[in-house]
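S.K.: attaching a predicted model along with its sequence, questions to come.
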Amino acid sequence: MAAKDITGSVPAHVAIIMDGNGRWATSRGWPRLVGHRRGAERVRTIVEAAPGLGIRYLTLYAFSTENWKRSTEEVIGLMTIFARYIQSEAERLSAEGVRLRFIGERSRLDKKLQKLMAGIEERTKDNDRLHLTVAINYGGRDELARAAKKVAEDVAAGRLAPDEVDEAAIEARLDTHDLPDPDLVIRTSGETRISNYLLWQSAYSEYEFTDTLWPDFTPAELEAIMARFTDRERRYGGALSA
């Protein structure tokens, strides 16, 4: 049977690799952390614009499992920015109907940050206007390895039969098990790689790469990218009907 043609549909779930904060700052002779702070401000702008563009789910790549390789100063600065964002935005996000959740492996994060993350997740859990997901200490391979470990544990414990291990069993154990797959993945800053982001979930996502650095990425550019998305034919491996 031919795959459904959804040409013309607005992407309900947009995932973004927010790249270019450091380069934005250094190009101006400023410390990299200035760029990260400006990037956090840009998050606020895009989150505010998303519902009006028809976006129901917005997933942002904030800190990867590989980002620990950066300088101690930059890592500590980023974690501080994350904590301040949660504290400063909690009331506004809650009031505007935004549900905030986090994906990634949390045990390596500071305990205070983990507590803040859990607190805002609980506070906004009933909101439904926009589902905002932030990936912190996230890597697609790490996520799949953790899911595989859970499958192995369930099989060993007799909760799952070996012949029940299928795509659905793996998907149910991913960080994103209660989220739809992204329709559109955007990467800013001119890089054209996916950097270990949502490897399972983006199997049939459409991709857009823009030269714009994240602090300069505007709702208008997001809207233009989404308009191009509506012209694409998503076949999911099938063929469109005549």
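M.R.: Now that the structure is in, tell me what you want to look at.
S.K.: going forward, measure contacts between C-alpha atoms and count neighbours the same way
M.R.: Fine.
S.K.: kindly list the longest helix within this structure.
M.R.: Ranked by residue count, the top helix of the chain under DSSP state H comes out as helix 72-95.
S.K.: list the helices and strands the following helix or strand past that helix packs on?
M.R.: The first helix or strand that comes after helix 72-95 along the chain, using DSSP states H and E, is strand 98-103. Judged by 3 or more C-alpha pairs under 8 Å, 6 or more residues apart in numbering; DSSP states H and E, the packing partners of strand 98-103 are helix 111-123, strand 130-138.
S.K.: 6 Å instead?
M.R.: strand 130-138 (3 or more C-alpha pairs under 6 Å, 6 or more residues apart in numbering; DSSP states H and E).
S.K.: give the buried residues for the longest helix of the chain.
M.R.: 74-75, 77-79, 81-83, 85-86, 90, 93-94 (16 or more other C-alpha atoms under 10 Å).
S.K.: likewise stretch 204-214?
M.R.: For stretch 204-214, by 16+ other C-alpha under 10 Å, it's Ser205, Glu206, Tyr207, Glu208, Phe209, Thr210, Thr212, Leu213, Trp214.
S.K.: A further structure is provided below for comparison with the first:
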Amino acid sequence: MTEARPQAGQDGPAPPRHIGIIMDGNGRWATARGLPRALGHKAGAEAARRTIEAAAVAGVGWLTLFAFSSENWQRPVEEVRDLTGLMRVYLRAEVGTLVKEGIRLRVLGERERFGPDTVRAIAAAEQATAPGTRMNLNIALSYGGRGEIVAAAREAARRVAAGTLDPAKLDEALFAGMLFTAGMPDPDLIIRTSGEQRISNFLLWQSAYSEFVFQDVLWPDYGATHLAAAIGEFTRRDRRFGLRIA
């Protein structure tokens, strides 16, 4: 990664503080080229590397990449095996670069479903990158927005049953603190690639006031130019948050 570190807003509008990306199109990219889907996922990992670098250079503080949904477990066994293997390789290979660049990694989702080897790789990567302050990188693995909300509701119910939470005191802020993203800012901008225009169970609670940009590019072809275009679209919008009538 480059060492250039421009200050957000120095030469124009500030970038979004937090960007979430639904990385879609690996399979279609591979199919269009007559390649195995596994090579599409490998190319997608390279696109993730480029996009992380571009976000850091742009001054984005938080980046959340939707890498593996809870629904992805329903894919063919061979594809799931290829995906999880690629994730383990990526975690181990990229840790040194993330540490050098000051990027802190966190994994959101039900990591235990991946097995002990992957869980250990995740924990090691999170620990090694914890001192990073340049950018926060979230990777959503075995993640689903509905499941996240249900898990938070179960935690709230557990606290009520234990007598440590008065139901009358449960508000949005307290509930948000029980989500995977506790302590993180909500995404200002959510991007989806491949031309699809849906959010596919991604950050449902957190995206209540997010801006959405849908880009007609398959994820393996994504890079700095596409991210800059999405950020440019974001900065041109007037975000009212329901506070005034146009």
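M.R.: Yes, it's here. On a predicted model such as this, the values are computed, not experimentally measured, just so you know.
S.K.: just give the TM-score of the two.
M.R.: TM-score of the superposed chains, computed with TM-score structural alignment, normalised by the length of structure 1, equals 0.95; 235 aligned residues with a C-alpha RMSD of 1.3 Å.
S.K.: before we move on, the earlier item: now the buried residues of stretch 204-214 of structure 1 in CSV, with secondary structure and distance to Thr192 of structure 1?
M.R.: Formatted as CSV, the buried residues of stretch 204-214 of structure 1 follow (DSSP: H, G, I helix; E, B strand; the rest coil; distance: C-alpha to C-alpha, whole Å):
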residue, secondary structure, distance to Thr192 of structure 1
Ser205, coil, 15
Glu206, strand, 13
Tyr207, strand, 10
Glu208, strand, 9
Phe209, strand, 6
Thr210, coil, 9
Thr212, coil, 12
Leu213, coil, 13
Trp214, helix, 14
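S.K.: from those residues, which is closest to Leu33 of structure 1?
M.R.: Trp214 (13.5 Å; C-alpha to C-alpha).
S.K.: for Gly223 of structure 2, give its distance to Leu137 of structure 2.
M.R.: 16 Å (C-alpha to C-alpha, to the nearest Å).
S.K.: who has more neighbours, these two?
M.R.: Leu137 (25 against 19; other C-alpha atoms under 10 Å).
S.K.: that older thread, what is the nearest of the buried residues of stretch 204-214 of structure 1 to Ile186 of structure 1?
M.R.: Ile186 of structure 1 has its nearest neighbour among the buried residues of stretch 204-214 of structure 1 in Glu208, at 4.8 Å by C-alpha to C-alpha.
S.K.: counterpart of that closest one over in structure 2?
M.R.: Superposed on structure 2 with TM-score structural alignment, Glu208 of structure 1 falls opposite Val213.
S.K.: does the residue nearest to its match when sequence neighbours are not counted count as helix, strand or coil?
M.R.: Leaving aside its sequence neighbours, Val213 of structure 2 sits nearest to Ile191 (C-alpha to C-alpha, 6 or more residues apart in numbering; 4.9 Å). Under DSSP: H, G, I helix; E, B strand; the rest coil, the three-state class of Ile191 of structure 2 is strand.
S.K.: translate Ile191 of structure 2 into the numbering of structure 1.
M.R.: Ile191 of structure 2 maps onto Ile186 in structure 1, by TM-score structural alignment.
S.K.: distance check, the residue mapped onto Arg106 of structure 1 from structure 2 against Arg120 of structure 2.
M.R.: In structure 2, the residue matched to Arg106 of structure 1 (TM-score structural alignment) is Arg111. Computed as C-alpha to C-alpha, the Arg111 of structure 2 to Arg120 of structure 2 distance reads 10 Å.
S.K.: of these two, which one has the most company?
M.R.: Applying other C-alpha under 10 Å to Arg111 of structure 2 and Arg120 shows that Arg111 carries more neighbours, namely 18 against 14.
S.K.: give the contact list for the residue nearest to Val213 of structure 2.
M.R.: Ile21, Phe212, Val213, Phe214 (C-alpha atoms under 6 Å, 6 or more residues apart in numbering).
S.K.: pretty sure the second one is touching Pro187, no?
M.R.: No: between Phe212 of structure 2 and Pro187 there is no contact under C-alpha atoms under 6 Å: 10.0 Å.
S.K.: which residues do those two both contact?
M.R.: What both Phe212 of structure 2 and Pro187 touch, as defined by C-alpha under 6 Å, 6+ apart, is an empty set.
S.K.: and the buried residues of stretch 204-214 of structure 1 as TSV, adding distance to Gly8 of structure 1?
M.R.: Shown next, in TSV, are the buried residues of stretch 204-214 of structure 1 (distance: C-alpha to C-alpha, whole Å):
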residue	distance to Gly8 of structure 1
Ser205	15
Glu206	13
Tyr207	16
Glu208	16
Phe209	20
Thr210	21
Thr212	25
Leu213	28
Trp214	27
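S.K.: among these, which pair sits farthest apart?
M.R.: Most distant of these, by C-alpha to C-alpha, are Ser205 and Leu213, 21.7 Å apart.
S.K.: how far away is Tyr207 of structure 1 from Pro219 of structure 1?
M.R.: In terms of C-alpha to C-alpha, Tyr207 of structure 1 sits 17 Å off from Pro219 of structure 1.
S.K.: give the aligned range of stretch 28-41 of structure 1 in structure 2.
M.R.: Using TM-score structural alignment, stretch 28-41 of structure 1 pairs with 33-46 in structure 2.
S.K.: what's the matching stretch in contact with?
M.R.: Asn26, Gly27, Ala30, Pro220.
S.K.: tell me the one of these nearest Pro131 of structure 2?
M.R.: Out of these, the member with the shortest distance to Pro131 of structure 2 (by C-alpha to C-alpha) is Pro220, at 29.8 Å.
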